[in-house]
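Colleague: Sequence and predicted structure, then a few things I'm wondering about:
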Amino acid sequence: MNLSKTYAFLAVILLPALVKSQQKYTVSLLDSGRSVSLRGLSAPSDAVVWVSGNHGNVARSVDGGQHFEWFQVAGFEERDFRDIEAFDADTAVIMAIAEPAQILRTTDGGKHWKIVFTDSTKGMFLDAMSFWGKYGTVVGDPVNGRFFIAHTTDGGLTWNPMHPYMPEAENGEACFASSGTNLHPLKGNLRTTFLGMVTGGLSSRLHLIPFDGTKMAELTTRLPMLQGKESTGANSLTAWKQKWLIVGGDFTQPENMEGNCLISTNGGKNWQKPGTPPNGYRSCVLYLDKNRAITCGLNGIDVSEDEGFHWFSISTRGFHVVQKAKMGNIVYFAGAKGQIGKMLDIKN
């Protein structure tokens, strides 16, 4: 068999299909108006999008990113808002990292913010929030050997730490506050919902956290991802029913494709590595529909159209986080130096 001719034939057959797929996904760069490192992103609708970042900065657009209104929250000029959850054009919750750990809420479009949660415990570092309706959870790095977990049932107005059932951490295990997406609801309603939390560092694991705070020792899985250093491990988790995707890698080696993606098609019982992984370290992953997913990192954006088993690049522009409008078809991205991207999600 002449392998060179076979490969050439396959290229002729497959390349046009790949190019056609790539052309469906066009990312345009919006003018945010400010050079801020952005890791928080939330889009309640196609028109309304919020971002948050360092130096106490939050921005909001109500016209699909044509114009952004910026707010620097008083008293938080030296703080970093690593995650944001927006419910509409007026109401949003932001999370400030490091000590003291704090969560703030606005009901007037960002003009005024109220502190709704504070914890000054030494070593507190909040990593991510996840909401489904008015129910939400925030997770933080281990304190005294246990991850910090708190819940809200009223849209972030009040928060209740989940003592005494916070999950135990292994030595060197922590969460990444890279995109606010290492926490994700995985199944059921309030009574049966589990929050999936992925970790990294010297140990990379998946923790399933029952919302009602019951004991979870048996609900922890070690992940076959790149791990062993403070910069390695899982960064982001997404789910479509029983289909789960995890991405990560080593953020000090943006081009490294080793151990950067895992797939489960049966609700976490088994994990597989993709045949064609994303093109480097990835900090965020998101299902677009039951078959298609998108992921981003420091060196670009990739899309999969087969449940995560094969990925192809659609952009070499780096972003920290990607989110699709909860009510709509616009996909937004946010990253370093105030970069905000926008993409229309075209299924066919």
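Modeller: Everything's here; your move. Numbering: from 1, shown residues only.
Colleague: Please make it C-alpha for all contacts and neighbour counts, starting now.
Modeller: Noted.
Colleague: could you pull out the helices for the stretch 1-150 of the chain?
Modeller: 3-23 (DSSP state H, counting those that start in this stretch).
Colleague: ok, the closest residue to Phe131 other than its chain neighbours - contacts?
Modeller: Excluding the flanking residues, the one nearest Phe131 by CA to CA, 6 or more residues apart in numbering is Thr137, at 6.5 Å. The contact partners of Thr137, by CA atoms under 8 Å, 6 or more residues apart in numbering, come to 129-131, 149-152.
Colleague: here's the one I want to compare it with:
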Amino acid sequence: MRRLGVTLIPALALALAFPATATSAPDPQAGSSAVKPAPVKSNPFDDDWTESVIDADQNFRGLTAVSKKEAWVTGESLTDGGPARVFRTTDRGETWTDVSPDDTAGLSFRDVEVHGKVAHVLAIGPGEASRIYRSTDGGASWTEAFRNPDADAFYDCMAFYPGGRKGLAVSDPVDGKLRILSTSDRGRTWTVLPSAGMPASDKEFGFAASGDCLVTAGKAAFLITGGKRSRVLRSDDRGLTWTAVESGIPAGPAAGGFAGAFASPRRGIAVGGDFGEKPVNDDNVAYTRDGRTWTGGISLTHVGEDVTYVRGWKVAVATGDYKGSVGTSLTRDGGATWTRVSDLGYHVVDCVAKVCWAAGTLGRVGRG
């Protein structure tokens, strides 16, 4: 595997390291080599936030924050037909290791999930482009756990329940219904679930913007959708049956909810927008206090590609970066109101133990 030092660039205005007092509101690998990273440059807005360029040919949309020290990012090549990459750090982002599977040319890794020693990455796309790879040794080796055999299916997102034994993945509709893929053996094998318990969802789909259109909280799973309808679907029986309610985020051919985050099965936030030629961000946030009904009509000043809780259920951060609709915002009241904290945006963000990681285009990864 290839060990990479990171090129640190001046950190921009991203207030992700929040004050403790806050209470409201997208080839063969060379041999291993370590490179000493450039010195961290101070951020005039937040001395704790740094941004690194890991691989400028990658568009990062998959991210999981394992701990303050460890994170994984996944991407797709910005070069036509180039390889999709997976990178891992275990030293707070000072260095990153390329732990990519072999033979990933033309693939798009949009989601990564890590539970204990087991890591999974999801490649999206039609037919056989949708795949799940599994590693039990920190990415040193991978097995292909699933390759989609159905030309009509297109998998978007993946999520595991606490503990990592059971998990789900979601595909765009097949025969008029969103398709659910399930595992109960830590991702070794995957099975398509019966569609009888899925509401009609023709031309409704999950967006693979950040890998968080499918998320879990306790024993509940949630699907954030857009397209013909913009809804939040909930399952309490491991994906067999689902109930659906409107999220309040406007739907459209390239619009709707893009991602969700849940502090518990009762408290969650969904964000979205419009990936059309002229992005519209009106009413692109919704929140719930009971896990079943949603309050919408809240707007970020930028597209909402991802959202994550920083601590508890009140403090969360949302971010996005699409066609000039760029920025990062903070809520201190569980999603009811938002404050723009930066003109810098990413495709994906994840926080653990009050430390936040973010990733985006041109191989950018931030930590603070």
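Modeller: Here it is on my side, so go on. Remember, it's a predicted structure, so these values are computed and weren't measured experimentally.
Colleague: before we move on, the earlier item: quick check: the residue nearest to Phe131 of the first structure vs Asp212 of the first structure, distance?
Modeller: Between Thr137 of the first structure and Asp212 of the first structure the computed distance is 11 Å (CA to CA, to the nearest Å).
Colleague: Could you do Lys324 of the first structure as well?
Modeller: As judged by CA to CA, Lys324 of the first structure and Asp212 of the first structure stand 28 Å apart.
Colleague: Which of those two has more residues huddled nearby?
Modeller: Set Lys324 of the first structure next to Asp212 and count neighbours by other CA atoms under 10 Å: Lys324 wins out with 26 against 14.
Colleague: what sits against the aligned partner of that one in the second structure?
Modeller: Under the alignment (TM-score structural alignment), Lys324 of the first structure pairs with Cys351 of the second structure. Cys351 of the second structure is in contact with 65, 308-310, 357, counting by CA under 8 Å, 6+ apart.
Colleague: Please apply the same query to Ala358 of the second structure.
Modeller: 63, 346-350, 365-367.
Colleague: Looking at the contacts of Cys351 of the second structure, which are in strands?
Modeller: When DSSP state E defines the strands, the subset of the contacts of Cys351 of the second structure inside them is 65, 308-310, 357.
Colleague: Between the residues you listed, which sits nearest Pro250 of the second structure?
Modeller: Of all these, Thr308 has the smallest distance to Pro250 of the second structure: 20.9 Å, by CA to CA.
Colleague: Aligned to that closest one, what sits in the first structure?
Modeller: By TM-score structural alignment, Thr308 of the second structure lines up with Leu286.
Colleague: if we take the contacts of Cys351 of the second structure, which one ends up nearest to Phe205 of the second structure?
Modeller: Of the contacts of Cys351 of the second structure, the one sitting nearest to Phe205 of the second structure (CA to CA) turns out to be Thr308, at 20.9 Å.
Colleague: Under the alignment, what does Thr95 of the second structure map to in the first structure?
Modeller: Pairing criterion TM-score structural alignment: the partner of Thr95 of the second structure within the first structure is identified as His67.
Colleague: Skipping its backbone neighbours, what lies nearest its match in space?
Modeller: Counting by CA to CA, 6+ apart, the residue nearest His67 of the first structure is Ser61, at 5.9 Å.
Colleague: List the contacts of the match of Thr308 of the second structure.
Modeller: 237-239, 293-295, 322-323.
Colleague: Just the ones in strands from those residues, please.
Modeller: Here DSSP E is the test, and the contacts of Leu286 of the first structure give 237-239, 293-295, 322-323 as lying in strands.
Colleague: Between all of those residues, which two are separated the most?
Modeller: Farthest apart among those by CA to CA are Ala239 and Val322. That separation is 14.5 Å.
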